[in-house]
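Engineer: Pasted the sequence and its predicted model underneath.
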Amino acid sequence: MKRRLALLSLLSAAVALAAVAGVAFGATPLPLSRILELLFSSEARSANPTDAWIVLNLRLCRVVAAGLAGAALSVAGAVLQALLRNPLAEPYVLGVSAGASVGAAAVVAFGFTAALGGLALPTAAFLGALASTALVYALARSGGRIPGPTLLLSGVVVASVLGSLVSVLLFLSGGQNRMEAVILWTMGGFSEVDWARVAVTVVPILVCAVVMWALGRDLNLLAFGEDPARFLGADVEPLKVTALIATALLTACAVAMGGVIGFVGLMAPHAARRLVGPDHRILIPSTALLGAVLLILGDLLGRSVHPPLEIPVGLITALFGGPFFLVVLRGQFRRSGS
């Protein structure tokens, strides 16, 4: 236990260091002393409004959004891997992210953000994610139960259909600017995020993460299979429903802030499991912290390679996540004897 707590402390320190780096570095590097002065001194902010805007409304907002999105995707991935007993599972596999993307892309493509205000994007992402989750749940449910393999296959089918809908929205967007906005959205990134989106999404992310942490014991029991988990006292079907709703909300929040960002929900849980073991009561906070670090650093890398141009963070995570997926898949083949 002491070792695990020490690792949690180290991961927390890593998040803090990544956040400092994310605020300090960019097209205009700022020393730590200057950042602290701008954060805590109203006089310094009044005397240097440009630097204050860069630190507070650009970099700090991006760092917080990236950290929250990384934590949300990572917790969702860890929960789905436990739910399906499949190490390749992540939010995108079940169509959760695709549903959130359809809702958000519709808002961007038809210009509803200007008409409906800052809540339009996260609300549309929430509704899309919940609708896709409900559809997957309805397709997979059989005889009062939700078999894991059927749930996985239903998710793949729904994700494919919804991915096509995003492409249709791209062509119906009715203007080059909107088309470019949808394309950038599908690549993932935090260049357009603001404090309003962060404020809307932070509470659902924290609540869902805490709920999944509280259900950590039941998630542990699922590793033995659904029937043994029932025998050991887990209420499996309500657990599945709760987990699906939580992963939908977590993924919707991440999509609302940063667009489509893949593989974080795959990489962070695997890395955290290597560090702290399979106990979800420790794994969930660990994977949240590690996911936050990965996405903060990924966003920093994307905007630091060739400033002022930015590489979308979704491309950065895909660049590293694709090979990681193949490594995990190869390990699965070896264990199965294929």
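Structural biologist: That came through, no problem.
Engineer: CA only for contacts and neighbour counts going forward, please
Structural biologist: OK.
Engineer: Name the residues that touch stretch 106-122?
Structural biologist: 103-104, 124, 166, 169-170, 172-174, 178-179, 181-182, 196-197, 200-201, 252-253, 255-257 (Cα atoms under 8 Å, 6 or more residues apart in numbering).
Engineer: Quick one: buried ones out of these?
Structural biologist: By neighbour count, with 16 or more other Cα atoms under 10 Å, those hold 103-104, 124, 166, 169-170, 173, 178-179, 181-182, 197, 200-201, 252-253, 255-257 as buried.
Engineer: Mind checking which of these are in helices?
Structural biologist: Mapping these onto helices (DSSP state H) picks out 103-104, 124, 166, 169-170, 178-179, 181-182, 197, 200-201, 252-253, 255-257.
Engineer: and the gap between residue 182 and residue 252?
Structural biologist: Computed as Cα to Cα, to the nearest Å, the residue 182 to residue 252 distance reads 16 Å.
Engineer: ugh, typo on my part, it should be residue 19
Structural biologist: 23 Å.
Engineer: Then residue 189?
Structural biologist: Distance of residue 189 to residue 252, computed by Cα to Cα: 15 Å.
Engineer: put this beside the first:
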Amino acid sequence: MTKDFIMNLFSRKYAVITFLVCCIILVYLLGQGTIEIGYKKTCQILADIIQGTMSDTDILADVIYYLRLPRFALAVLIGSGLAVSGCVMQAVMKNPLADPYLLGISSGAGLGAVLAIILGLTSVMGFDSIGFFAFIGALTVTICIILIAFYFGSANTVTILLSGMAFNAVSAACISLIISVYADAERIQSVTFWLMGSLQNARWENIYVLTIVVFCLMFYFYKNSRILNLMLFGDEAAITLGYDLAKIRMVYVFLCAVMVGLIVYNSGIIGFIGLVVPHIVRLIYRSNYKQILPNCALTGAVFMVLADVISRIAREGSEVPIGIVVSVIGAPVFVYLLLSKNYGYNKK
């Protein structure tokens, strides 16, 4: 009993320290860019913004408030959402190599976006057409996978994975076909840039909606972290405790698709965060999802904000697509985890 109490106390203390360190890093990164703003000045500007006393003549304050804060907030939400989605998907699939795009969500979103660009649509019911079609495409693929799983009378991980792989291949083939047949050079460039991800269209009105969805779903998954832990032991063990993991699994897959679909709506396709971040966090917290989920959110936020800073300063006069930056950083980290075998749920 004493040992468990000490371990819980240590874990909480460590979590607080991790949270504070991540906040300090995030504030520091907010001041970085083409115009470098010191940490102290950044803190002062943030304090003025919170208190409503921001100076109208302070150029650096305008840079923070009008240019960087929307991108910063969007990067935090995207990093947190993708990392938590990846963490949940790895539990649902019982597959350490799963990520939010495993089930063809990214390909479905990409197909929807390509259709919007090729058709030359600019807006749908007041929404950005590319993002709207991407969101619909992601949800459509997910719903089809769920219907197929229930049609065969089984919602186990094998059925879901095979269905996802099939829809992923079909969507990718349709994207290639549409681009080769219908697109001109200008539209191909638009498609390519969108598929590589970008935060250039960060707007507060979209961020408000994404904030509500991401935080509500992260809180929901956190409150159900015991079920995520239970998924690692299999359906048979869960049935003895009164849980039907088949239905729960479908609900979790759908909720992850909603979150990822909204993220894709705002930023395009950004990979590797949902795959790499959970493994990094799991090196410290092993397989307890009550500790893994909040730390995945924090680590994913820092990872994404760092990638955004690099994308803005890596090339003078232009911006490198953030999806490329994330892949360049994430791929070597993931290869290292594979080679060192520091992944999976059975690590001693």
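Structural biologist: Done, it's in. Not measured: the values here are computed from a predicted model.
Engineer: so what number do they get for TM-score?
Structural biologist: Scored against TM-score structural alignment, normalised by the length of structure 1, the superposed chains reach a TM-score of 0.88; 335 aligned residues with a Cα RMSD of 2.8 Å.
Engineer: State the number of residues packed around residue 156 of structure 2.
Structural biologist: Residue 156 of structure 2 is flanked by 19 other residues according to other Cα atoms under 10 Å.
Engineer: which parts of stretch 36-47 of structure 2 are buried?
Structural biologist: 37, 39, 42, 43, 45, 46.
Engineer: Can you tell me what residue 172 of structure 2 aligns to in structure 1?
Structural biologist: Using TM-score structural alignment, the partner of residue 172 of structure 2 in structure 1 is residue 163.
Engineer: Report the secondary structure state of the residue nearest to its match when sequence neighbours are not counted.
Structural biologist: Closest residue to residue 163 of structure 1 apart from its sequence neighbours, by Cα to Cα, 6 or more residues apart in numbering: residue 98 at 6.1 Å. Here residue 98 of structure 1 is helix, with the state taken from DSSP: H, G, I helix; E, B strand; the rest coil.
Engineer: Could you pull up the residues touching residue 98 of structure 1?
Structural biologist: 92, 129, 132, 159, 162, 163.
Engineer: which secondary structure elements does the helix or strand hosting the fourth one contact?
Structural biologist: Assigned by DSSP states H and E, residue 159 of structure 1 belongs to helix 148-172. Contacts defined by 3 or more Cα pairs under 8 Å, 6 or more residues apart in numbering; DSSP states H and E place helix 148-172 of structure 1 against helix 60-84, helix 96-109, helix 120-140, helix 176-187.
Engineer: how about TSV for those helices, with distance to residue 13 of structure 1 added?
Structural biologist: Below are those laid out as TSV (distance: least, Cα to Cα, whole Å):
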stretch	distance to residue 13 of structure 1
helix 60-84	13
helix 96-109	29
helix 120-140	30
helix 176-187	29
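Engineer: Of the ones you listed, which is nearest residue 282 of structure 1?
Structural biologist: Ranking these by proximity to residue 282 of structure 1 (Cα to Cα) places helix 60-84 first, at 11.5 Å.
Engineer: Where does that closest one end up in structure 2?
Structural biologist: Residue span in structure 2 matched to helix 60-84 of structure 1, by TM-score structural alignment: 69-93.
Engineer: residue in structure 2 matching residue 323 of structure 1?
Structural biologist: By TM-score structural alignment, residue 323 of structure 1 lines up with residue 332 in structure 2.
Engineer: Just the buried positions in the strand or helix carrying its match, please.
Structural biologist: Element membership for residue 332 of structure 2, per DSSP H and E: helix 322-340. Using 16+ other Cα under 10 Å as the test for burial, helix 322-340 of structure 2 gives 322, 323, 324, 325, 326, 327, 330, 331, 333, 334, 337.
Engineer: tell me what that helix is packed against?
Structural biologist: helix 273-285, helix 289-313.
Engineer: would a markdown table of the ones you listed with distance to residue 162 of structure 2 be doable?
Structural biologist: Output for these, formatted as a markdown table (distance: least, Cα to Cα, whole Å):
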| stretch | distance to residue 162 of structure 2 |
| --- | --- |
| helix 273-285 | 19 |
| helix 289-313 | 26 |
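Engineer: quick one: which of the ones you listed is nearest residue 214 of structure 2?
Structural biologist: Among those, helix 289-313 comes nearest to residue 214 of structure 2, with 10.2 Å by Cα to Cα.
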